[in-house]
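**Student:** here is a sequence together with a model predicted from it:
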Amino acid sequence: MSSKLHFHSIVSGLKDLIDCGDNGTEEQINVLKAIALGIFKIPIEAYNNLESINQQQLAKVVVEPFIRRRYIQLAVMLELCRHPKSHQQLSKLESSAEELGLNGNALTVCRKMIDMSALEATTDYIRRYKQYFLVLQEQHGPEAFNHEGGRQYDESFFQTLDSFSIMSPGSLGREFFNFYERNGMHLPSRTSINPGYYVCHDMNHVIAGYEPTGIGEICLGAFKLSMNDCDANWMASMTNFLIHEAGVFKPGKSAQYEPLGVDGDPFDGLNGKQGVMTLKGAPEMLADALERGTKCNNDFSTMDHIEMATVPLKEVREKYNVVPPLMSVADASIHW
């Protein structure tokens, strides 16, 4: 089966999925259009003329496991872009997953967002996400673990972090320090919660070129997911959507994450009606991030970044074929 037919079928299936009697919300339609044009390169005329196909039809056309998985990932992202949440949309999403023979934490999270309070949904999600923390931590130094099962870092790890400020201009370590400085953040330290998680996460920010804004976080998650479609990256991408699009919880100071808002649609700051993907240019940035990740020739997300700290960032990007990101009015802070 040709790629063109695959792409058209995916978009047609997603058109059906977001339609709850309204053809999808304006936000969902904009995101889907950006995906169709930006990732699948479907001409605008062809996109406008594509008819919806139901999920049973889609399952007959799309049989490859990795394409089915990507379809459900895009479907979940689009589901999280509906405000307020819809039982009808969730039902269609779950039916689609059943037709495609897929399940997993992401679908369970979507269900619990409707059935539970923000506090309950947050608690459940953290429990599910914790199993991936170890994979997403900085892979540096001896494999020693703390009492919570996280990676234990020795004194040399933190001494190296402290040295980033005096490393050569343009080096990965120096750019990491600059990333923290220009965003008003303190470097992870011996007293930080999960320092290895944040070092790894923010090294990825630096290499990919996204700043820690709402759309920057969502784009980084999408980029990593396309670079390496593993369960850990899928859950990390979901985390970004749940924080910055669905608004169910936020990064905490005393705890790893804290619930946000009230029952229903608890997005804080936009009256519970909008998420980051409503920003002008944000859907195009998301599509671009998904495409950029596929162009990388290897996965740099969980490499030993500390070991590479003295290497020029330019060389790191060239080694992994990290191409420049789309500059958009949705986020003027992209650093490249």
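**Tutor:** Right, received. Where do you want to start? Numbers count the residues shown, from 1 in each chain.
**Student:** can we go C-alpha only for contacts and neighbour counts from here?
**Tutor:** Fine.
**Student:** and the strands in the stretch 1-150 of the chain?
**Tutor:** Along the stretch 1-150 of the chain, the stretches classed as strands by DSSP state E, counting those that start in this stretch are 144-145.
**Student:** distance of Met238 from Val76?
**Tutor:** Distance, Met238 to Val76, by C-alpha to C-alpha, to the nearest Å: 9 Å.
**Student:** contact partners for Leu93?
**Tutor:** Leu17, Ala75, Val76, Glu79 (C-alpha atoms under 8 Å, 6 or more residues apart in numbering).
**Student:** putting a second one here so we can go through both:
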Amino acid sequence: MLCAWPTRADAPRAGVDYLLLGQATSEPTPQRACAPGVLARHQDVLSIAAPAQGWSGEPQAVDVFGVLSGEVRISHGQRQVCGSMHDARTRDSRFRAGVGMVVVPKAGDREPIVVSWARPLKARWVPTLQLGAPSPVQQNDTARLLVRAACIAVAIALALSALMGFATTRDRLFLLYVVVCLVFVLWQAVLGGLSGYPEPWLPVHDRASWWLVGLTAFSEALLLPILWRLNGGDRRWPRSRAWQHAVLWGLVAVGCSVPWLGMPALGTLAAALETLYLLGCVLCLGVGVWALWRGDAQALAGLGALLPWWILVVAEAVGARWLIAYRIEALQVATTWFLMMAAFALNLRLGRLRQQRDEMRQLADTDMLTGLPNRRAGLRLL
């Protein structure tokens, strides 16, 4: 039998086949009360009633997703907790993608579970609540976190790959792609709450709506011109670059002005950005179809990048239940797909650059009249 005596974690004893880190603690489990100021901002309240025969007496887990700004209150009887999506320290550690709580009502008890939150910036962006046994609810919560973290990890990996491409080619488009990836990493971190996991590393706090709208403006400033180019707009209308620059810098200016807007103006701007993006997608789709009809095979990359966005648009129009439940994950997956298609287009460009380099080298080493190696090639061979 082995006995674990307290030892320094950085100096394990020789011959011991385990390493004990940390030490026993006397700190209680943190319980975060709801401040009156937080509850005063909660306009939406939902009371989850007990079943007809009352609660069964088994633990009940409640998990709330999709509250992008402010805190969520979950209460049952005298117990209540408040948690913010953008600060993991305020949440129950058993729930990582949402704000959750596990309650154990007595058998036959009819006391409802009450959930409240601040009114969302967009009327259609309603939160999703999941009620059930702790194990499946927590597993679903963990799966959501994995999807969100995986999308951000893919964006970071694509940015590193583009950096290596720039080191090879010195093409500034690769650096632009790195900037696009970093902007979308920040946007996804605020959208999915990873800006506060495991501790806040972005100063979001109570300004989550401002951060989200500002980063949305920056994202659209980069996304729309790239979609236009992927669908062949640049190749068909070279003079459209002036309009692309106008859209880019206009949206950047809008994003920079977001911190000084009030909540009503912020909601109006969010709706305007959504409309602008939809119009941009319609225009890019028309250009891509026309370019493909004219024999431009490169437009396939742009049409492929648009595909998930149009799936989301159609799902939003028909009120699809899965989009309401998994809106954040769906947006992140669509964004990741767009970044992958843009990386595919960059790889095609890299292949063309290498082909041009080989052709120039062959022209430099070949006599144009005879087709034989010239003096430069002969000296290098010698």
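**Tutor:** Cool, got the structure. Note that the structure is a prediction, hence the values are computed from the model and not measured.
**Student:** and the TM-score between these chains?
**Tutor:** Overlay of the two chains. TM-score (TM-score structural alignment, normalised by the length of structure 1): 0.23; 140 aligned residues with a C-alpha RMSD of 7.2 Å.
**Student:** quick revisit: what's the most distant pair in the contacts of Leu93 of structure 1?
**Tutor:** Leu17 and Val76 (10.0 Å; C-alpha to C-alpha).
**Student:** pick out whichever of these two has more residues nearby.
**Tutor:** Between Leu17 of structure 1 and Val76, counting by other C-alpha atoms under 10 Å, Leu17 is the more crowded of the two (26 against 20).
**Student:** quick one: contacts for the more buried one?
**Tutor:** Asn54, Gln55, Ala75, Gln89, Lys92, Leu93.
**Student:** and for Asn233 of structure 1?
**Tutor:** Gly221, Lys224, Leu225.
**Student:** just send those back as TSV, with secondary structure and distance to Gln28 of structure 1 too.
**Tutor:** Output for those, formatted as TSV (DSSP: H, G, I helix; E, B strand; the rest coil; distance: C-alpha to C-alpha, whole Å):
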residue	secondary structure	distance to Gln28 of structure 1
Gly221	helix	19
Lys224	helix	22
Leu225	helix	20
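**Student:** quick one: secondary structure of the closest residue to Ser75 of structure 2 other than its chain neighbours?
**Tutor:** Excluding its sequence neighbours, the residue lying closest to Ser75 of structure 2 (C-alpha to C-alpha, 6 or more residues apart in numbering) is Val114, at 5.2 Å. Following DSSP: H, G, I helix; E, B strand; the rest coil, the label given to Val114 of structure 2 is strand.
**Student:** quick check: Val114 of structure 2 vs Met101 of structure 2, distance?
**Tutor:** Distance of Val114 of structure 2 to Met101 of structure 2, given as C-alpha to C-alpha: 11 Å.
**Student:** who touches both of the two?
**Tutor:** Contacts common to Val114 of structure 2 and Met101, judged by C-alpha under 8 Å, 6+ apart, are Ile74.
**Student:** compare neighbour counts for those two and give me the winner.
**Tutor:** Of the pair Val114 of structure 2 and Met101, Met101 is the one with more neighbours under other C-alpha under 10 Å, namely 24 against 16.
**Student:** mind giving me the packing neighbours of the one helix or strand that one maps to?
**Tutor:** Element membership of Met101 of structure 2, judged by DSSP states H and E, is strand 99-103. Strand 99-103 of structure 2 is packed against strand 60-65, strand 71-76, strand 79-84, with contacts defined by 3 or more C-alpha pairs under 8 Å, 6 or more residues apart in numbering; DSSP states H and E.
**Student:** could you dump those strands to a markdown table with distance to Trp293 of structure 2 and mean neighbour count?
**Tutor:** Formatted as a markdown table, these follow (distance: least, C-alpha to C-alpha, whole Å; neighbours: other C-alpha atoms under 10 Å):
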| stretch | distance to Trp293 of structure 2 | mean neighbour count |
| --- | --- | --- |
| strand 60-65 | 43 | 22 |
| strand 71-76 | 51 | 23 |
| strand 79-84 | 50 | 20 |
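**Student:** mind listing what Val256 of structure 2 touches?
**Tutor:** No Val there; residue 256 of structure 2 is Cys. Per C-alpha under 8 Å, 6+ apart, neighbours of Cys256 of structure 2: Gly214.
**Student:** among the helices and strands packed on strand 99-103 of structure 2, which is nearest Glu359 of structure 2?
**Tutor:** Of all these, strand 60-65 comes closest under C-alpha to C-alpha, at 55.3 Å.
**Student:** hmm, back to that, shared neighbours, Met238 and Val76 of structure 1?
**Tutor:** With C-alpha under 8 Å, 6+ apart, Met238 of structure 1 and Val76 have common neighbours Ala106.
**Student:** for burial, what's the neighbour tally of Tyr125 of structure 1?
**Tutor:** Tyr125 of structure 1: 24 surrounding residues under other C-alpha under 10 Å.
**Student:** spatially nearest residue to it (excluding sequence neighbours)?
**Tutor:** Excluding its sequence neighbours, the residue lying closest to Tyr125 of structure 1 (C-alpha to C-alpha, 6+ apart) is Val109, at 6.6 Å.
**Student:** pretty sure that neighbour contacts Thr123?
**Tutor:** No: in this structure Val109 of structure 1 lies outside contact range of Thr123 using C-alpha atoms under 8 Å: 10.7 Å.
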